[in-house]
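1. Here is my input, please return the structure:
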Amino acid sequence: MSRHALDVALELEALGEGRFGGRTTPEYWNMGGPFGGVTAALLLRAVLAHPARRGRPVAQTVNFCAAIGEGGFVIEVRLARDGRSTQHWQVEMSQEGRGTVTTGSVVTGAERQTWAHASAAPPPADDPSSVPAMPTAGRNAWLSQYEFRVMEGRSTFDLEPPGEIAPARSKLWVRDKPERALDYEALAGLADTFIVRILLVRGYFIPVATVSLTTYFLAGEADLARQGARPLLAVADARAFRGGFADQSGELWADDGTLLAVSHQVTWYRE
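-> The predicted structure is shown next:
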């Protein structure tokens, strides 16, 4: 049986303490480099592979400094602070001839039995099987590695300008394609599957990129195991587009109503 494309993309070779080597894969290619979600998943994988790591991921920030070229890369992981409850990691990806292309940080922490309360609730949603899958053929390769079932918001951005301004909010079901059991690396990738909002709001393509992405992991190991390979309920929205930059936020819910992760990012766009 062939390996899942995500597992191939996340393959890292230990090069020494805190250093890992890997290669880009065509399956997750975006406009000018790899899909940002797989880059986030790679940085997280490197931290999780470090022998000094304790606990599960709590938070991750990824700063996309420059376009990542095809081929090899090196990820360096450094434990910046080892506390009683949390560990703080610094991560950097570099390529020969390009220097630093991505920087980031990861916070890990041990799960504990504590008081719990959820003030947020998932939005109502149709059964995934009743929502048609969005066509991805002929688009950037990474889109074909996911199954999108859109219930609210635009699902395309290939309209001829001038497009009619649409709401920034989207609601959809999403999962890896083919199906893959959920883990933290996959969750990090899924947190970046929300199309850059300005493309959907305006309805046509302009140059865009994510500048910085932060994901907060609220799911414990048991939550991920319970979800398995079933689709996640995803909600995304934006607040403002101004001066070439825009925000956007996302939520990823298990199908039992558990909030698994929230993400916030700032994106860049050019007229």
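2. Only C-alpha atoms from now on, for both contacts and neighbour counts.
-> Noted.
3. Tell me which other helices or strands the helix or strand hosting Leu48 touches.
-> Here Leu48, judged by DSSP states H and E, is contained in helix 36-49. Based on contacts counted as 3 or more CA pairs under 8 Å, 6 or more residues apart in numbering; DSSP states H and E, the elements that helix 36-49 packs against are strand 56-64, strand 72-82, strand 86-95, strand 99-109, helix 184-190.
4. Next, the second sequence, to be compared with the first:
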Amino acid sequence: MTHVFDEATTVEKLDSADRYTVRATTHPAYNNMVGPFGGITAATVVRAVSDHPDVLGDPLALTINFAAPIAEGEWELALEAIRTNRTNQHWTFTIGQNDQIVATGTAVFGVRRETWADTEGDAPQLPPVDDVPATDFPDFIAWARNYDKRFVTGSLEAASDDSTSTLWLRDEPPRPLDFPALTSMTDAFFPRVFLRHGTYMPAGTISLTTYFHATRDELAAQGANSVRATARGTRFGNGHFDQYGQIWGDADVLLATTHQLVYYKDAAQ
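-> All right, here's what the predicted structure looks like:
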């Protein structure tokens, strides 16, 4: 049986005289308040580049800029490898729908080599996952039902002076972690302005960047286990804020970091 995540990130190669182009289709299971969940769109891009016949290595970085909401239905992703070096490869892409560009971005793929290594910063230390109750989001946020979310701090229960959320997170139903799924998880943090105000507000991601630190072996070792996820905002004002997140695996392995810019409106606007 195909997992709903794989259904939602399926692409079909199109004949094109110009750039390498694939077609994707939004999936109702990953609907957001407006348009599809941004994480599933980013994951689809990673899957499409990974499946390209000329791809080099695995994802290292992805930036996707959402110029307009994606409507329900089909959309097209045009990919171009603009330079391939010995160990890294640089891509640009556009997402089009109804003859309009709705998103742009870049991706870097590459070959990982054994070198000196260290991780600065500490993984969040959480109670055992089974000791933390799962949390549901409202029904109108469909994508959240595809994740098992167990908040230790920062669930959306009341306004807070601290925008930090830390939680156990995994696909629901459980699914072995891979690069597309990890991509989607880096956008699974609700906008930090919700937590500061203790309520849902008009908000949406403008630009999402993900840095992939995990190797294939580390993802395989993680399997379908829950990851530790933490995020916080930095500055809020003038209709925008940024938020920074980390995804940690077993054995305190840092799998990915993410930074995004989000727009918001006050409830009265």
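5. Put one on top of the other, what's the TM-score?
-> Scored against TM-score structural alignment, normalised by the length of the second structure, the superposed chains reach a TM-score of 0.95; 263 aligned residues with a CA RMSD of 1.2 Å.
6. ok so, going back, nearest to Phe245 of the first structure, out of the helices and strands packed on helix 36-49 of the first structure?
-> Evaluated with CA to CA, these place strand 56-64 nearest to Phe245 of the first structure, the distance being 14.2 Å.
7. mean shift of the closest one relative to the second structure?
-> Compared with the second structure after fitting, strand 56-64 of the first structure deviates on average by 0.4 Å (mean CA distance after the TM-score superposition for the first structure).
8. returning to that earlier point: make TSV out of the helices and strands packed on helix 36-49 of the first structure and add mean neighbour count and distance to Ile165 of the first structure.
-> Rendered in TSV, the data for these read as follows (neighbours: other CA atoms under 10 Å; distance: least, CA to CA, whole Å):
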stretch	mean neighbour count	distance to Ile165 of the first structure
strand 56-64	22	28
strand 72-82	18	40
strand 86-95	20	37
strand 99-109	20	33
helix 184-190	23	26
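9. Let me see the ranges of the helices in the stretch 101-250 of the second structure.
-> According to DSSP state H, counting those that start in this stretch, the stretch 101-250 of the second structure carries its helices in the segments 179-185, 192-197, 216-222.
10. Mean per-residue distance, the first one versus the first structure.
-> When the first structure is overlaid, helix 179-185 of the second structure sits 0.2 Å from its aligned residues on average, using mean CA distance after the TM-score superposition for the first structure.
11. could the helices of the stretch 101-250 of the second structure go into a markdown table alongside distance to Glu76 of the second structure?
-> Formatted as a markdown table, the helices of the stretch 101-250 of the second structure follow (distance: least, CA to CA, whole Å):
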| stretch | distance to Glu76 of the second structure |
| --- | --- |
| helix 179-185 | 18 |
| helix 192-197 | 30 |
| helix 216-222 | 28 |
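12. now for those, which one comes closest to Val108 of the second structure?
-> Val108 of the second structure lies closest, by CA to CA, to one member of the helices of the stretch 101-250 of the second structure: helix 179-185, at 13.1 Å.
13. Now do Arg3 of the first structure: how many residues are near it, please.
-> By the other CA atoms under 10 Å criterion, the neighbourhood of Arg3 of the first structure contains 7 residues.
14. Then Ala120 of the first structure?
-> For Ala120 of the first structure, the number of neighbouring residues by other CA under 10 Å comes to 9.
15. What does Gly249 of the second structure correspond to in the first structure?
-> Under the alignment defined by TM-score structural alignment, Gly249 of the second structure is paired with Ala254 of the first structure.
16. got it, and Leu195 of the second structure?
-> Leu195 of the second structure maps onto Leu200 in the first structure, with residues paired by TM-score structural alignment.
17. Tell me how far the closest residue in space to Ala261 of the first structure that isn't next to it in sequence lies from Glu17 of the first structure.
-> Nearest residue to Ala261 of the first structure in three dimensions, chain neighbours excluded: Phe217, at 4.6 Å (CA to CA, 6 or more residues apart in numbering). Between Phe217 of the first structure and Glu17 of the first structure the distance, using CA to CA, to the nearest Å, works out to 26 Å.
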